[in-house]
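# Got a sequence here, can you build the structure:
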Amino acid sequence: MQGMLRLSNALGRFVERVGVIAAWSALVLVAVIIIDVVGRHFFSTGSSKLQELEWHLHTILFMFCLGLGYVHNTHVRIEIVSEKLGRCALCIIEILGCLLMLLPFCFVVIYYGMELTQRSWEVSEISSSATGLPYRWLIKSAIPLGTLVLAISGISILLRNIVRLFRPDLVSTTTMEVESVEDENPVNITLQSGR
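The predicted model follows:
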């Protein structure tokens, strides 16, 4: 069980690192939007490349931060139901949710996302706009890669809940320790409220 917990923490740290790196694309996204808006409104220099770059940065931000949201428990839950359940019931629901919904969904998206990316690569797909960005396969690869990060976070949460179900003494009832990427100090990451 302790090995399972160590693996869960290692996967959680990986997901957190990927998410923090991807989150920096938000800063670049804001800068690109400002440049695009100022250029269009004050200098009449609209650019398809800038608009497509905005979409690409948004895709990177969204796809690679999904797993971070799951590890940090910032996704939507039905609190009215979950606050009335005990630790065992919450663990079982989380385990079943991972096994029956999250992981199968991730594997389907990864499979078809890789197929989509491969087709885009084979035909050297470019933007439909004459002045758009080339290498469309590059941004399409964010779909399977980002979903893979989400699947890794799902495996981390699955393992943690298995340990929490059978050996609650090894796992805190509400938090998961994942080292912070910035300062290597432990950060409490909410898993779910439990009893």
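# CA atoms for contacts and neighbours, from now on please.
Will do.
# neighbouring contacts of stretch 122-142?
47-49, 52-53, 56, 59-60, 63-64, 113-114, 116-118, 120-121 (Cα atoms under 8 Å, 6 or more residues apart in numbering).
# List only buried entries from those residues.
Buried subset of those (neighbour count, 16 or more other Cα atoms under 10 Å): 48-49, 53, 56, 59-60, 63-64, 113-114, 116-117, 120-121.
# So the residue nearest the centre of the chain, which state does it fall into?
Centrality entry for the chain: nearest residue to the mean C-alpha point is Leu66, 2.2 Å, by Cα atoms, centre = their mean. For Leu66, the assignment made with DSSP: H, G, I helix; E, B strand; the rest coil gives helix.
# Provide a list of residues in contact with it.
19, 146-147, 149-150.
# Now do the SS call for Ser129.
coil.
# Next, count neighbours for it.
11 (other Cα atoms under 10 Å).
# how near is it to Leu116?
Counting by Cα to Cα, to the nearest Å, the gap from Ser129 to Leu116 is 20 Å.
# mind listing the strands in the protein by residue range?
175-179, 186-190 (DSSP state E).
# would JSON lines of those with distance to Leu85 be doable?
Below are the strands of the chain laid out as JSON lines (distance: least, Cα to Cα, whole Å):
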{"stretch": "strand 175-179", "distance to Leu85": "17"}
{"stretch": "strand 186-190", "distance to Leu85": "17"}
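# sorry, back to before: need the buried ones among the contacts of stretch 122-142 in TSV with distance to Leu85, can you?
Shown next, in TSV, are these (distance: Cα to Cα, whole Å):
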residue	distance to Leu85
Ser48	51
Lys49	51
Leu53	45
His56	41
Thr59	36
Ile60	36
Met63	31
Phe64	31
Gly113	37
Met114	39
Leu116	41
Thr117	42
Ser120	47
Trp121	48
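# Next, the second sequence, to be compared with the first:
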Amino acid sequence: MTALKKILSFVDSLSEWSGAIGKWFAFLLVLVGTFETVSRHFFDAPTIWAYDTLCMAGGVTYLLGASYVYRHDAHTRVDIFYSRCSPRRKALLDVICALIFFFPLMTVMFEMAVSWALRAWRINEVMFNSFWYPPAAPYRTIFALGLFLLLLQALAKLIRDVHLVLRGKDLD
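Next up is the predicted model:
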């Protein structure tokens, strides 16, 4: 059991690390958005790179933050009944929903993201939302990495939830 706890702790630390990196991209969003707004409205000098940078930074913030949010159970949910359940029943509901909904959807999304990232590297794809044409491969790779980290964190939660359902106590 000690080895399993170490693995789960490692996955948790990856999610913490991912969230810590993701927050800097939120800071980048503010800086670039401010720069573009000032350039465009006060100096009549819009940039060709700000829109793509904002889109990529927003996506990176979202994707690198996903595993962090999942680890801290901070995602949005409608919990009319869930909040009234015991911890063991919540864990059972989480296991059922993860197996039926979460893992199938995230697995498909991850497979597609990996395919898109590999294709982007292979063909030297560029983003064409503006006339800047930045390379798409780094962004697509981070997209796949974020989904991979989310799946890892979800697997760690699934293991903890199954343990709680079967043993009646937390694994940690």
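# Can you tell me how far Asp52 of structure 2 is from Arg71 of structure 2?
Taking Cα to Cα, one finds Asp52 of structure 2 at 29 Å from Arg71 of structure 2.
# Not counting sequence-adjacent ones, nearest residue to Ser47 of structure 1?
Among residues not flanking Ser47 of structure 1 along the chain, Asp36 sits closest, at 7.2 Å (Cα to Cα, 6 or more residues apart in numbering).
# For the one you found, list the residues it contacts.
Residues in contact with Asp36 of structure 1 (Cα under 8 Å, 6+ apart) are 46-47, 50-51.
# And Ile95 of structure 1, by the same measure?
So Ile95 of structure 1 contacts 158, 161-162 (Cα under 8 Å, 6+ apart).
# Which one of these is nearest to Thr175 of structure 1?
Using Cα to Cα, Asn161 is the member of the contacts of Ile95 of structure 1 that lies nearest Thr175 of structure 1, at 11.3 Å.
# In contact with Thr59 of structure 1, which residues?
139, 142.
# give me the number of residues near Met1 of structure 2?
7.
# Distance of it relative to Gly19 of structure 2?
Using Cα to Cα, Met1 of structure 2 is found at 27 Å from Gly19 of structure 2.
# Equivalent analysis for Phe43 of structure 2, please.
Between Phe43 of structure 2 and Gly19 of structure 2 the computed distance is 35 Å (Cα to Cα).
# Look at the two and report which has more neighbours.
Neighbour count, other Cα under 10 Å: between Phe43 of structure 2 and Gly19, Gly19 has more, with 20 against 9.
# Wait, that one touches Leu63, no?
No. Counting by Cα atoms under 8 Å, Gly19 of structure 2 sits too far from Leu63 to count as a contact (9.0 Å).
# show me where structure 1 has helices.
Assigned by DSSP state H, structure 1 shows helices spanning 2-23, 25-42, 48-71, 79-82, 87-97, 103-122, 136-140, 142-166.
# any chance of those in JSON lines, plus distance to Thr175 of structure 1?
Shown next, in JSON lines, are the helices of structure 1 (distance: least, Cα to Cα, whole Å):
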{"stretch": "helix 2-23", "distance to Thr175 of structure 1": "12"}
{"stretch": "helix 25-42", "distance to Thr175 of structure 1": "27"}
{"stretch": "helix 48-71", "distance to Thr175 of structure 1": "10"}
{"stretch": "helix 79-82", "distance to Thr175 of structure 1": "16"}
{"stretch": "helix 87-97", "distance to Thr175 of structure 1": "13"}
{"stretch": "helix 103-122", "distance to Thr175 of structure 1": "22"}
{"stretch": "helix 136-140", "distance to Thr175 of structure 1": "34"}
{"stretch": "helix 142-166", "distance to Thr175 of structure 1": "10"}
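# Of those helices, give the one that comes closest to Val187 of structure 1.
helix 2-23 (10.5 Å).
# what about Tyr139 of structure 2, distance to Ser86 of structure 2?
From Tyr139 of structure 2 to Ser86 of structure 2 the distance is 41 Å (Cα to Cα).
# And Leu4 of structure 2, by the same measure?
Relative to Ser86 of structure 2, and taking Cα to Cα, Leu4 of structure 2 is found at 25 Å.
# sorry, back to before: so which of the strands of structure 1 is the most packed in?
The highest mean neighbour count among those, using mean count of other Cα atoms under 10 Å, belongs to strand 175-179: a mean of 20.
# For Ala113 of structure 2, which non-adjacent residue is closest in space?
Ala144 (4.9 Å).
# my guess is the one you found contacts Phe110, does it?
Yes. Using Cα under 8 Å, Ala144 of structure 2 is in contact with Phe110, at 6.0 Å.
# Which residue of the two possesses the greater neighbour count?
Shown here are Ala144 of structure 2 and Phe110; by other Cα under 10 Å, Ala144 has more neighbours (24 against 20).
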